[in-house]
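K.L.:
Provided below for reference: sequence and predicted model.
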Amino acid sequence: MSVYTEVERDDLVAFLSDYSVGELVSYQGISDGIENTNYFVSTSKGEYVLTLFEHHTFGELAYFLDVMTFFYMNDIPSAHPEADSQGQYLKKLCGKPAALVVRLPGKGVNTTATTEQCAQIGAVLADMHIVGQSFQSRRPSERGPDWRQQIAQQLLPQLDDERASILKNELAYQQGYATLGLPEGVTHSDLFRDNALFEGNKLSGIIDFYFASDEYLLYDLAVVVNDWCVGEDGLPEMDRYQSLMTHYLKKRALTESEQANWNMVCRAAALRFWLSRLQDQLFPREGELTQIKNPDAFLTILKYHREHPLMLDFN
């Protein structure tokens, strides 16, 4: 959610005129995040988030907006897009596909999560995985095992010997990931602390579904655990982990194959974000307010999972 494309006020006023959202009051760029250009937009009728998509085509984006609408219509607390006067969710702004999404109350979790926040995110993730089984559209993951192999080859020449050795070893270990045959469905795949809004310890909604895809449900859970359950030292912390997992498992039990492959999938999720952050760091894109997150945070988590497989028995 960085700013790569600057939007002039007159262009935004013209864009908003095709929506029933009132007159533009103010707008400002959002510096958090990485992938797309985002602005907070205030109008005479409400608060919104404007997203300009830097990488996806109009055809690709219909899926993401359908996912958002599906979860909203199935009582998952989540942001939903506004339709224009023709009933369309997507328009063009500054030459880019753009969407206007209702801004939910609350703030992302900018520090370590509380155990109560972990409990709520575990419960809502289970709800998403359950209701998501009836979602009809399909979309393969952009950041799956093939992507991880490809990006790794691009990055390896840039790494020191220690990190290169870890990366090669991890790719070899995860060779069978694509054929695990674990339960799949629509996943958020990027449900970090800054993509869930809270008012205190109360969850107000899930945002930023633009990595949604068909993936192992266990992978979605691993992405969440790797971010929400870490302590101030950046390592998994057991009280947070137990709170999140207990509330997830109350609603959706893991299959035997999911339990057997939990460590591999936790490592795959850590590897994915280590690689994407390395890519952003070593091959940065231009942008006015772009933010590059520290890849070492996920190298630390990957090392932890390699040495300390997380338990699944909470009795």
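P.N.:
Arrived safely.
K.L.:
hey, let's count contacts and neighbours off CA atoms from now on
P.N.:
Fine.
K.L.:
so S213 touches D190, yeah?
P.N.:
No. In this structure, S213 is not within contact of D190 by C-alpha atoms under 8 Å, at 10.2 Å.
K.L.:
ok, those two, which is more surrounded?
P.N.:
Comparing S213 with D190 by other C-alpha atoms under 10 Å, the one with more neighbours is S213, at 23 against 20.
K.L.:
center of this protein - which residue?
P.N.:
D190 (1.6 Å; C-alpha atoms, centre = their mean).
K.L.:
quick one: E170 from Q86, how far?
P.N.:
Distance, E170 to Q86, using C-alpha to C-alpha, to the nearest Å: 49 Å.
K.L.:
comparing the two, which residue is more hemmed in?
P.N.:
E170 (18 against 8).
K.L.:
what kind of secondary structure is that one in?
P.N.:
helix (DSSP: H, G, I helix; E, B strand; the rest coil).
K.L.:
residues in contact with it?
P.N.:
By C-alpha atoms under 8 Å, 6 or more residues apart in numbering, the contact list for E170 is empty.
K.L.:
what sits up against stretch 16-26?
P.N.:
The contact list for stretch 16-26 (C-alpha under 8 Å, 6+ apart) reads V13, V41, S42, T43, S44, K45, G46, E82, A83, D84, S85.
K.L.:
next up, a second structure to put side by side with the first:
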Amino acid sequence: MAVFTTVSDDDARELLTRYTLGELVALRGITAGIENTNYFLTTTQGEYVLTLFEVLTAEQLPFYIELMHHLADQGIPVPQPQTQVNGKRLTTLHDKPCAIVSRLSGGYEPEPGPAHCALAGETLARAHLAARTFGIRQPNLRGLSWWQQTIPQVLPFLGAQQAELIQTVLDEQTRFADSDIYKALPFGPAHCDLFRDNVLFDGTFEMPKMGGFIDFYFAGWDTWLFDVAVAVNDWCIDRNTGAFELAKLRAWLQSYSAVRPFTAEEKLAWPTILQAAALRFWVSRLFDYHLPRPAQTLKPHDPRHFERVLRERRQDAAHALP
């Protein structure tokens, strides 16, 4: 994520005294993203990622850290939070909560093909099933209540047609959340931000191998269908138009459903949940673009992209779940 807080080599050396991870070799800031401060941390024992949390509180963080720990212990390829000599996995640096996690191998694929989509879909389904035994509950903090609070803040920046669209979809989602169909959807810990740059691959483009899922700091309890919708709205689209590329979409959904079959209620809810996933990121990108926080390296995404995706989801046939 963006570097909001500067960490020096001396800071890192002091931090490492709380662990048994060896001595500092190198420290390098990661400039992509907009939410936390991240550094690649190399020690004499391995490769890690150091994260300082700029928004999430010390009270909220155990959910994310322990979820990753739980999934890693269940064999899901995710970063493993490192445990300090005091037995804890969270600490502080520059008066901010922080953690060190293992660095996964591989890199993200900016233009994934159907094989990448199939691997990502299968792994997400496995993660959902593994998360069923995770005991800490925390809502998706960028869910419906956050949309309801944030949309009034971004409305002054929108044109009349945009404002009508965003308010209409919010009203529809609010009503749908009270429906029997929504309440019957499978629900549990979800990544909620599984974009293509949050998945790492080894191997070749033609024969990729799963490296793992990263950046769980938007995770929360939500419908698993929302997690799927967030992913396919990024992985399986033409970036210029927001329209689905059907070979990728079929590969993703079929691989997911082979591990965790979709329910009848999920098949009914799919068109609406796809719009919910597009709305969530249109709102957050509007907020980050028009009401940004100060940062050393901050590159907010263009919010018009998810406006296009949302409009496309309202026009297309939603492509039924397998």
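P.N.:
Good, I have the coordinates. Remember, predicted model here, so these are calculated numbers, not experimental data.
K.L.:
tell me the spacing between the residue nearest to the centre of structure 1 and E35 of structure 1.
P.N.:
Shown here: D190 of structure 1 relative to E35 of structure 1, a distance of 11 Å by C-alpha to C-alpha.
K.L.:
for the stretch 201-322 of structure 2, which segments count as strands?
P.N.:
For the stretch 201-322 of structure 2, the strands defined by DSSP state E, counting those that start in this stretch occupy 208-213, 220-223.
K.L.:
so can I have CSV of these showing distance to D238 of structure 2?
P.N.:
Shown next, in CSV, are these (distance: least, C-alpha to C-alpha, whole Å):
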stretch, distance to D238 of structure 2
strand 208-213, 21
strand 220-223, 25
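K.L.:
among those, which is nearest I237 of structure 2?
P.N.:
strand 208-213 (19.5 Å; C-alpha to C-alpha).
K.L.:
and that closest one, what does it pack onto?
P.N.:
Secondary-structure packing of strand 208-213 of structure 2 (3 or more C-alpha pairs under 8 Å, 6 or more residues apart in numbering; DSSP states H and E): helix 114-130, strand 199-203.
K.L.:
now for the ones you listed, which one comes closest to T174 of structure 2?
P.N.:
Closest to T174 of structure 2 of those, according to C-alpha to C-alpha: helix 114-130, at 24.8 Å.
K.L.:
and the angle for that closest one with strand 199-203?
P.N.:
120 degrees (axes from the mean of the first three to the mean of the last three C-alpha atoms, to 10 degrees).
K.L.:
mean distance between the following helix or strand past helix 114-130 of structure 2 and structure 1 after superposition?
P.N.:
The helix or strand immediately downstream of helix 114-130 of structure 2 is helix 144-154, counting by DSSP states H and E. For helix 144-154 of structure 2, the mean deviation from structure 1 after alignment is 1.0 Å (mean C-alpha distance after the TM-score superposition for structure 1).
K.L.:
which strands and helices lie in contact with helix 144-154 of structure 2?
P.N.:
helix 160-176, helix 264-290.
K.L.:
of all those helices, which lies closest to H305 of structure 2?
P.N.:
Between those, helix 264-290 lies closest to H305 of structure 2; by C-alpha to C-alpha that is 7.6 Å.
K.L.:
in structure 1, what range does the closest one match?
P.N.:
On structure 1, the counterpart of helix 264-290 of structure 2 by TM-score structural alignment is residues 256-282.
K.L.:
one more: stretch 43-51 of structure 2?
P.N.:
Using TM-score structural alignment, stretch 43-51 of structure 2 pairs with 43-51 in structure 1.
K.L.:
mind listing what's buried along the matching stretch?
P.N.:
E47, Y48, V49, L50, T51 (16 or more other C-alpha atoms under 10 Å).
K.L.:
any chance of the residues you listed in CSV, plus distance to I121 of structure 1 and secondary structure?
P.N.:
Output for these, formatted as CSV (distance: C-alpha to C-alpha, whole Å; DSSP: H, G, I helix; E, B strand; the rest coil):
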residue, distance to I121 of structure 1, secondary structure
E47, 24, strand
Y48, 23, strand
V49, 22, strand
L50, 25, strand
T51, 24, strand
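K.L.:
hang on, the earlier thing: so how far is the match of helix 264-290 of structure 2 from its chain's centroid?
P.N.:
13 Å (C-alpha atoms, centre = their mean, to the nearest Å).
K.L.:
pull out the buried residues from it.
P.N.:
Buried residues in stretch 256-282 of structure 1, counting neighbours by 16+ other C-alpha under 10 Å, are found at 258, 262-280.
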